[in-house]
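Engineer: give me a model of this one.
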Amino acid sequence: MTVFGRPLTLTSTTIPDLVVVDLPVHGDSRGWFKENWQREKMTALGLPDFGPVQNNISFNDAVGTTRGIHAEPWDKWVSVATGRIFGAWVDLREGPTFGTVYTAELDPSRAIFVPRGVGNSYQTLEPDTAYTYLVNDHWSPEARYSFLNLADETVAIDWPIPLEEAEVSAKDLEHPRMADVTPVRPRGVLVVGADGQLGRALRVALADVNHVEFAARSNLDVTAPELVGARRWRDYGAIINAAAYTAVDRAETEEGRRDAWSANVTGVVNLARVAAANGITLVHVSSDYVFDGTLDRPYREDDPVCPLGVYGQTKAAGDSVVSTLARHYIVRTSWVIGAGGNFVRTMASLAERGVDPRVVDDQIGRLTPAVELARGIRHLLDTEASFGTYNLSGSGEPVSWAEVARRVFAAGGHDPTRVTGVSSEEYFAGSPVPVSPRPRNSVLDLSKIEATGFLAADALADLERSAG
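Structural biologist: Next comes the predicted model:
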């Protein structure tokens, strides 16, 4: 019998993220009314904004109709329009709660949110039961399911009507026992631009994650219009965009300007469309070049952008696109030093070869080892930090490029006074190619990401590590 007058209430269960919801039902002599799914009220209480795209109804004539146990690759909002059911849910997700069981009766005044990978089943307790469910993905033949036999001895569900007396399909009777069930993996993490210096660092940082996929431009071009159909995107929970055009000076040329806007804006727009349509968290790496460097303090995340050159303009445009997503991390960094050729290795080589370099001394910032940037990105995802923009660089004392060079010389046992500091104007004077203006102050305030529990290493304290 439907219960009238219950307040809207959420109750956690023994299965993580499986939530029972009491629904207010208003009735009189004419019948009753309820808000079966009310996004604003329910998400305010803590339910995920799971973005349903399809509404299904299963009508059951007879008492004892039994269906399941199916673990689909999407979230479900299960409720009853008429009648009453005994529901049984089994956690079939990979992890420590695999095999956990929860049972409950549902009538029109009680619903349940079933997260992706939790096996769903029910048995009707009244005739003419209409079982309804919202899902946040369309059915697809490419979708991978996991199933569990209704009679599995391990979970030992105590069905009100014994299965031998119930109405069960032949297909459901053939589902595997627990020992043969394929656990449902978490939604995947896709790293695009995986062959760049950050991509290579992410390969190391995510080496122990079995649901991560790395894609280089050769097998996934984010600037292509066909990106929307390049994957079954609902299988991914996060995309880390490590792809970018970073040739700062070349971006000032006609060809470079076109390439920079393509990679840093068109590609980001395509990724944002995919993320928005599929409930994916987009992690986007930004740059200190979105600022003009005129402040006399470290830059905070909410400081207005004011890029000086084409590269900075494209990064600022990409940031604006990503910031419109509900689920995003914009990770703003500076002076990244990764595997392969980099400033630290160049200075070390010059020192060994007896070359005394002239190095800019009026641009101030902090080095960011690519491995630290990758570690910080993983931290944001693992801790489910609040979405938004985060500054992430190496910590420690801000210095000039010339001072970095001197410390590299000293670390290698060479005389640091061999490095001569010069102004940016002196350094680039007479350059035969276009030169992009640089921000003089690239120091980023790290307090926001530190508040999440991430403390970046001091890159200058370990220049060998900073070299990647």
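
Engineer: for the rest of this, base every contact and every neighbour count on C-alpha atoms.
Structural biologist: Fine.

Engineer: could you measure from the closest residue in space to Ala410 that isn't next to it in sequence over to Asp458?
Structural biologist: Spatial nearest neighbour of Ala410, chain neighbours left out: Pro416 (5.4 Å); criterion: CA to CA, 6 or more residues apart in numbering. Remark: distance between Pro416 and Asp458 (CA to CA, to the nearest Å) = 20 Å.

Engineer: again with Ala244
Structural biologist: Distance of Ala244 to Asp458, given as CA to CA: 25 Å.

Engineer: to compare against the first, here's the next sequence to fold:
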Amino acid sequence: MAASLSVAGTPIPGLLVVRSPVHIDARGWFKEVWHREKMTALGVPDFGPVQANLSYNARRGATRGIHAEPWDKFVTVATGRVHAAWVDLREGESFGATYDVEIDPSVAVFVPRGVGNAYQALEDGTVYTYLVNDHWRSDRTYPAVNLADSTARIPWPISLDSGEAEISDKDRSNPALGEVSAMAPRRTLILGSGGQLGRALAATFPHATLSDSHKLDLTDRAALAKFPWGDYEVVVNAAAFTAVDEAEEPVGRRAAWALNGSVPAALAEVADRHRLTLVHYSTDYVFDGAFIEGGHREDEAFSPLGVYGQSKAAGDLAVATVARHYILRTSWLIGEGANFVRTMQRLATEGKSPSVVDDQIGRLTFVDELSRATRHLLAVGATPGTYNVTNPGPPMSWAEIARRVFELSGRDPADVVSTTTEEYGSGRRLAPRPRWSVLSLDKLGSTGFTGTDADLALRVYLSAPTAGVP
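Structural biologist: Model prediction:
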């Protein structure tokens, strides 16, 4: 029996052998089947088991498998011994790799999603037990391989052709390895894919599944419950209500709270239940815009001025409860379609001289920068949490940005007239806006991300076609 807890890898990526102490006395023995703190510290994934199963094998020779399911398993025996074997049935270079080991009460094996699992009882009365992190579904079929497959070459101690080996008809009829369709990896799902950020994310994650409000109504709890979340690993939520001024009106207020508050809360529940990584986007509007040297930091207390910021802050709080989450807080987002930069470019072209506020200070964030930061945080496995994301560069007022757009468009920057927020809002029903929207980028930089200077990004953006943009 093992003297101390240890974890070792195998030729199948992610398949781990755990050897545990078994404490024996005159009464019998005791062992810890699953110890989250100890085992995860040694590299076993914190896989979140939701069900425990026992399989009683009356006689030596009982043989089961080879089955792969879209969930993780943690297998061992409560009594007796088994010869256990695995075949990797996941897409990729390791497809078809095999591993086998004898399991007694001192040995357990972590089996990742998509790896085919089988065993043969070596003693009468063997009890095989396993934890799983999802529930079996009758409406799904899963890959399986014949126990006697010649390419897998599993060395069963008891010949499968002998009278001692007991195998179900179903397992005997499983296909050969060469006939098996490999299990696809869990995918990335982009919600709100029709918006300006969603379109940029789609380009950054070309293999992601795209969903907008026409495919999945995020406000419908029944629709969320039926969605096949088990097929996904990462959910990127780019859906939001962003009409800041409309949010102050009765209809807009309800829509803002539904999309910015209730939907993230529902997605947080889904992410916890299905062990998903949830990516969500926040805004400088969660702050009141008071001057902070160096910019607002990620851990600053919320102080929103209006309904839009309040609803976004509520969504942030909900998403932050998810074990694996990334909240990317941004400001002054610029993508395809109508936006401030394109409007200034058009006015410059038309020979007009706009009045633009000069007392709101921040940095532009181009959607390509935000989607690139999203990919970076996921790729490097950054610590879950909130990260500020804007294009780096000197903070500027909207008026200064307008003048730069005019200059790059061949107009005299002096043609842009400065005004104050109060003057601009006179006679208009506008939501309150933060005056200081600068976000500190130190935390994002500490992950190794290098941002694209805002002025360079602006010049590239302005060089793109503008047809059809108001």
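
Engineer: got a TM-score for the two of them?
Structural biologist: Overlay of the two chains. TM-score (TM-score structural alignment, normalised by the length of the first structure): 0.95; 460 aligned residues with a CA RMSD of 1.6 Å.

Engineer: helices of the stretch 351-470 of the second structure, start to end?
Structural biologist: Along the stretch 351-470 of the second structure, counting by DSSP state H, counting those that start in this stretch, helices occupy 367-380, 398-408, 421-425, 442-445, 454-462.

Engineer: now the longest one: buried residues?
Structural biologist: Same thing as helix 367-380 of the second structure. 367-374, 376-378 (16 or more other CA atoms under 10 Å).

Engineer: between those, which sits nearest Lys31 of the second structure?
Structural biologist: The closest of the buried residues of helix 367-380 of the second structure to Lys31 of the second structure turns out to be Leu378 (CA to CA; 36.5 Å).

Engineer: what do we get in the first structure for the closest one?
Structural biologist: Matched across to the first structure, Leu378 of the second structure falls on Leu381, judged by TM-score structural alignment.

Engineer: again with Asp316 of the second structure
Structural biologist: Per TM-score structural alignment, Asp316 of the second structure is aligned with Asp319.

Engineer: ok so that match is a strand residue?
Structural biologist: No - looking at Asp319 of the first structure with DSSP: H, G, I helix; E, B strand; the rest coil, it is helix, so not inside a strand.

Engineer: was I right about it contacting Val283?
Structural biologist: No - applying CA atoms under 8 Å, one finds Asp319 of the first structure not in contact with Val283, separated by 10.6 Å.

Engineer: intersection of neighbour lists for the two?
Structural biologist: Common neighbours of Asp319 of the first structure and Val283 are listed as Ile330 (criterion: CA atoms under 8 Å, 6 or more residues apart in numbering).

Engineer: what's the neighbour count on the counterpart of Ala402 of the first structure in the second structure?
Structural biologist: With TM-score structural alignment as the matching criterion, the partner of Ala402 of the first structure in the second structure is Ala399. By other CA atoms under 10 Å, 23 other residues sit near Ala399 of the second structure.

Engineer: what lines up with Asp458 of the first structure in the second structure?
Structural biologist: Checking TM-score structural alignment: Asp458 of the first structure goes with Asp453.

Engineer: could you tell me how many residues sit around the residue nearest to its match when sequence neighbours are not counted?
Structural biologist: Leaving aside its sequence neighbours, Asp453 of the second structure sits nearest to Pro392 (CA to CA, 6+ apart; 5.1 Å). Look at Pro392 of the second structure: counted by other CA under 10 Å, it has 20 neighbours.

Engineer: swap in the one 3 residues further on?
Structural biologist: Taking other CA under 10 Å as the neighbour definition, Pro395 of the second structure ends up with a count of 19.

Engineer: now Ser431 of the first structure
Structural biologist: Look at Ser431 of the first structure: counted by other CA under 10 Å, it has 8 neighbours.

Engineer: tell me how far Met39 of the second structure lies from Thr390 of the second structure.
Structural biologist: Distance of Met39 of the second structure to Thr390 of the second structure, given as CA to CA: 39 Å.

Engineer: so the two - more neighbours on which side?
Structural biologist: For Met39 of the second structure and Thr390, the more surrounded residue by other CA under 10 Å is Thr390, and the numbers stand at 30 against 17.
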